[in-house]
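# Turn this into a structure:
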Amino acid sequence: MSEFIGSVWWLIVSLGVLVTFHEFGHYWVARRAGVKVLRFSVGFGKPLWERRGADGTVYAVAAIPLGGYVKMMDEREGDVAPADVARAFNRQSVWKRIAIVAAGPVANLLLCVALFWLMFVLGRPDYAPVVGQAEGIAAQAGLQRGDVLLAVGDRETPTWSEAQLALIPAALDHADVAVRIRTPGGAERTRTLGLSRLPAAFDERRAVDAIGLLPRHLMVPPVVGTVAEGMPAWGVLAEGDHIMAVDGNPVADWTDIGPLVQQLGERGGPAMVEVRRGDERLALEMTPARVTPATGDAYWALGVAAARPAEPAKDATLQYGPLAAVPAAASEALHQAREMFAMIGRALTGRVSVENTVAGPITIARAANAYANHGAAWYLSMLAMLSLSLGILNLLPIPVLDGGHLLYYLIELVKGSPVSDRTMAVGQYIGLALIAGLMGLAFYNDILNNLVR
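The predicted structure follows:
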């Protein structure tokens, strides 16, 4: 399946699941509150399928899978037979109306917890949170190659993804954070990452890189891919050679080689480069050559390039038993909700750019396809986050959203009567303008992040 077709497919599946649960929340509570539901539609526009149920509700799947709706009997939207007046939405008590409107976002929040639970039970394969290389702030904090990140702040980090998700908010806030580690020797230590020393502006999408951390699974093995003709390594090293040491200094990653070659060049003279070739371990003599590029500074080189590494096997799993997964899922949903509100606060105060905060359908589609390709547990985790986002978005006090209606009903509780039709009309216009602006921003970010860059 091509990336385009896969992205479209998983976007439709994701939105279909989330919208169906959201609208079912409204539908389920409305029916139990005695309100007559006229139509339950997943999607907008021309129906692709519909049927009328025994309860009189028309159930439909429409052509545009970017939302859905539940149409309830309401005197403000059409004539209602005298026998059905008591079942009209507008005739219900304010508490019933609050329950019906809140049921959609609540359904998404419950779905989020259920999806996290299923993800934890299935187990999400990942990489162990092992430091491959530490530079800059990470090195200044005392982190070293081989350290295992056990916790960032008060959040346990059993996998690299969990460690990354814990580090990013602290980096965005420029807040120093304690990191509990296990050293290669097995001792547990606590280091403090001085994230307050991060530059005022850095690439928010590469926050972990800005900290100076490279995980072990992203390190490039010191395996020769190509040898440049006419360079010192030509005729000496061969494709597939695994470089073990340079001038007696052990090599664990391709990035170790460059500094050692520079030291060797400055010292002058030949040195031994130890390699593993098949079952043999060889010591081969080479003298670096001085290279002067058309742009940039001159440097010493052997004339080798790294082999393209294969994707490493995942060596950690985020998993709980069925019972332990229940509190874990609820805790994860609560944590992610706090992080979402914190991110909204950062965007509103200008601490993060809105282009990295609001995602449009293209970004969501590509993410859904990528997560699905990593397996069921990864896709469930993304779907849980989308469900949480949809629930929180709909609770925002913006007219035309569920949160806007809830705001009207709260005002009605305080003043003892519904808000005027004029106030509701003005609110609708304001809400539509805000939603249009939000959608415009989302599409702009999509174009900027996916089509321009």
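# Please count neighbours and contacts with C-alpha atoms only from this point.
Noted.
# For the stretch 51-200 of the chain, which segments count as strands?
For the stretch 51-200 of the chain, the strands defined by DSSP state E, counting those that start in this stretch cover 58-72, 124-126, 131-134, 148-152, 155-156, 177-182, 188-193.
# swap that for the stretch 251-400 of the chain, sorry
So, for the stretch 251-400 of the chain - with DSSP E, counting those that start in this stretch - the strands run 271-277, 280-286, 289-291, 299-301, 304-306, 316-318.
# Now render the ones you listed as CSV, adding distance to Thr20 and mean neighbour count.
Below are those laid out as CSV (distance: least, Cα to Cα, whole Å; neighbours: other Cα atoms under 10 Å):
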stretch, distance to Thr20, mean neighbour count
strand 271-277, 58, 19
strand 280-286, 62, 15
strand 289-291, 63, 16
strand 299-301, 60, 19
strand 304-306, 49, 18
strand 316-318, 28, 17
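# Which of the ones you listed sits closest to His335?
Proximity to His335 (Cα to Cα) singles out strand 316-318 among the strands of the stretch 251-400 of the chain, at 16.3 Å.
# Check which helices and strands that closest one is in contact with.
Using 3 or more Cα pairs under 8 Å, 6 or more residues apart in numbering; DSSP states H and E, the elements in contact with strand 316-318 are strand 124-126.
# okay, the strands of the stretch 251-400 of the chain in a markdown table with distance to Gly391 next?
Compiled in a markdown table, the strands of the stretch 251-400 of the chain are given as follows (distance: least, Cα to Cα, whole Å):
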| stretch | distance to Gly391 |
| --- | --- |
| strand 271-277 | 56 |
| strand 280-286 | 60 |
| strand 289-291 | 58 |
| strand 299-301 | 55 |
| strand 304-306 | 47 |
| strand 316-318 | 25 |
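# next up, for comparison:
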Amino acid sequence: MFDFIWNLASFVLALGILVTVHEYGHFWVARKAGVKVLRFSIGFGKPLITWNDKLGTEYVIAAIPLGGYVKMLDERVEAVDENEKHLSFNSKPVLSRIAIVAAGPLANFAFAIILLWTMYMIGVQSIKPVIGDVEPDSRAFLAGIKADQTLISIAGETVFDWRETTFSLMQNMGEEKVEIIVNDPIEGQIVKNLNLKSWTLDDNVKSPIHAIGITPYRPLITTELAHIAEDSAAKKYGLKVGDKIYLIDGEKISNWPQLVKLIQASANKPLLMTISRGSEKLNIKVVPDNKPTKDGFSQGYLGVIPLASKWPESYISTRQYGLIDGFFLGVDKTWQMVSLSFEMIGNLLTGQVSVKNLSGPIGIAQGAGASVSYGLVAFLSFLALISVNLGVFNLLPLPILDGGHLMYYIIELIRKKPVSEKTQEFGFRIGALVLLLLTGFALFNDFMRL
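Okay, here's the model as predicted:
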């Protein structure tokens, strides 16, 4: 329950910030263009807090925190007094209307730059992309990439951590091959050519890194218990934090995956565990709970988290930049995310990326909760990513989104006359249907991942 409340609160906070930025973009440019703004609302439904400024704009914080809107004076929506017609949205030149509509997504991109700029000035601590293992006969294996090597660059782009490695791989999806530079602990820097011909990303792999056959290095996970869940089998049968598991039914336990495999195969079956607790050695009988898989198969569950060894200091890097360098890096990374987002949309349409990789509000909420837990820098990075995605999504040429309005206004600019009301209305209905289907599909994916 705590995780649910934490994720929900983080989601509302993140979405509230990003929607405010997006709508403020529309609001600010509308005011500059001489359009009267009637309402600036964050959220939908019943107003919780309202106030007015001296120009007559009503500001609203509403009950349903799933979006927002800016309501402008517009003769197409309601009757406008003769003396205020020059203040209406529809009376403005088409270039002004284009600027007002485009300002929302552009505000999201500008906000991402500011977030990343701040993040790089604070300092970013990250894990170097050191390879833990390479799957036999995988693309990475065939390229000659080996365990213990560190990735230095992909297609000429330096990568400092696994996140940047993922971005670089996705940016090169569709290429025949890509040049990768690795640092080998014995041979030094080596150039490798990774074959990406016919490479696709489906929902059966965790990430692009795993898809090419690389498992990132992770510190050794011990058989010592670091956390015991409440109302779990481990708690019920007396296991404690700090216990080290050595034997299960007389079988020596040498690593954590071995222990997990035994537990998962023993739902509702008694196991005799030999543990060390301080200077004592104890035998404890434990019956793992049954936690069925998504496919309905029985799976044992103990309710513990192991203690992991510390990261080697040489595997951790900290990057901190000054005012100027941090800004230009923020611009560069934002541009990379914008480009990658559009490329991923293209890859979804061509089938190179499975639509099952789409995430909806639940996935975003989980990401928000996790990023807040990790600290300010992680939350800034998450906000920047979602801000870019929000801006790109709103630029899609669906008539119900900003991109759809821009499409109509660009057509008007070319034709020298507006698109007919009937055509626009039909487009809005189609856009609403497509948006509803996309949202439903993303929510379905979220529920399947729970």
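# Got a TM-score for the pair?
After superposition, the two chains reach a TM-score (TM-score structural alignment, normalised by the length of structure 2) of 0.78; 381 aligned residues with a Cα RMSD of 2.8 Å.
# if we can go back for a sec, of the strands of the stretch 251-400 of structure 1, which is nearest Ser331 of structure 1?
Closest among those, using Cα to Cα: strand 316-318, at 14.5 Å.
# can you tell me which of the strands of the stretch 251-400 of structure 1 comes nearest to Ala62 of structure 1?
Of the strands of the stretch 251-400 of structure 1, nearest to Ala62 of structure 1 by Cα to Cα is strand 316-318, at 37.6 Å.
# how about the helices in the stretch 301-450 of structure 1?
325-348, 361-373, 376-395, 402-415, 421-446 (DSSP state H, counting those that start in this stretch).
# most tightly surrounded among those helices?
helix 376-395 (a mean of 22; mean count of other Cα atoms under 10 Å).
# average gap between that helix and structure 2?
Compared with structure 2 after fitting, helix 376-395 of structure 1 deviates on average by 1.0 Å (mean Cα distance after the TM-score superposition for structure 1).
# And that helix, what does it pack against?
Helix 376-395 of structure 1 packs on helix 3-32, helix 94-122, strand 124-126, helix 325-348, helix 361-373, helix 402-415, going by 3+ Cα pairs under 8 Å, 6+ apart.
# possible to save those as CSV with distance to Met272 of structure 1?
Output for those, formatted as CSV (distance: least, Cα to Cα, whole Å):
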stretch, distance to Met272 of structure 1
helix 3-32, 47
helix 94-122, 50
strand 124-126, 38
helix 325-348, 52
helix 361-373, 44
helix 402-415, 70
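# looking at these, which is closest to Gly186 of structure 1?
Among those, strand 124-126 sits nearest to Gly186 of structure 1 (Cα to Cα), with 21.8 Å.
# so what's Asp148 of structure 2 up against?
Residues near Asp148 of structure 2 by Cα atoms under 8 Å, 6 or more residues apart in numbering: 130-133, 184-185, 217.
# Show the buried residues in the residues you listed.
130-133, 184, 217 (16 or more other Cα atoms under 10 Å).
# From those, pick the one nearest Ile275 of structure 2.
Tyr217 (28.0 Å).
# mind checking how far the alignment partner in structure 1 of Ala308 of structure 2 is from His217 of structure 1?
Applying TM-score structural alignment, one finds that Ala308 of structure 2 aligns to Ala310 in structure 1. In this view, Ala310 of structure 1 and His217 of structure 1 are 11 Å apart by Cα to Cα, to the nearest Å.
# ok, the closest residue to Pro306 of structure 2 other than its chain neighbours - how many residues close by?
Nearest residue to Pro306 of structure 2, sequence neighbours excluded (Cα to Cα, 6 or more residues apart in numbering): Leu225, at 4.5 Å. Neighbour count of Leu225 of structure 2, defined by other Cα atoms under 10 Å: 18.
# Surely Leu225 of structure 2 is in contact with Lys235?
No. Using Cα atoms under 8 Å, Leu225 of structure 2 makes no contact with Lys235, being 11.7 Å away.
# What residues sit buried inside the helix or strand containing Leu282 of structure 2?
Assessed by DSSP states H and E, Leu282 of structure 2 sits inside strand 280-286. Neighbour-count burial for strand 280-286 of structure 2 flags Val286 (criterion: 16+ other Cα under 10 Å).
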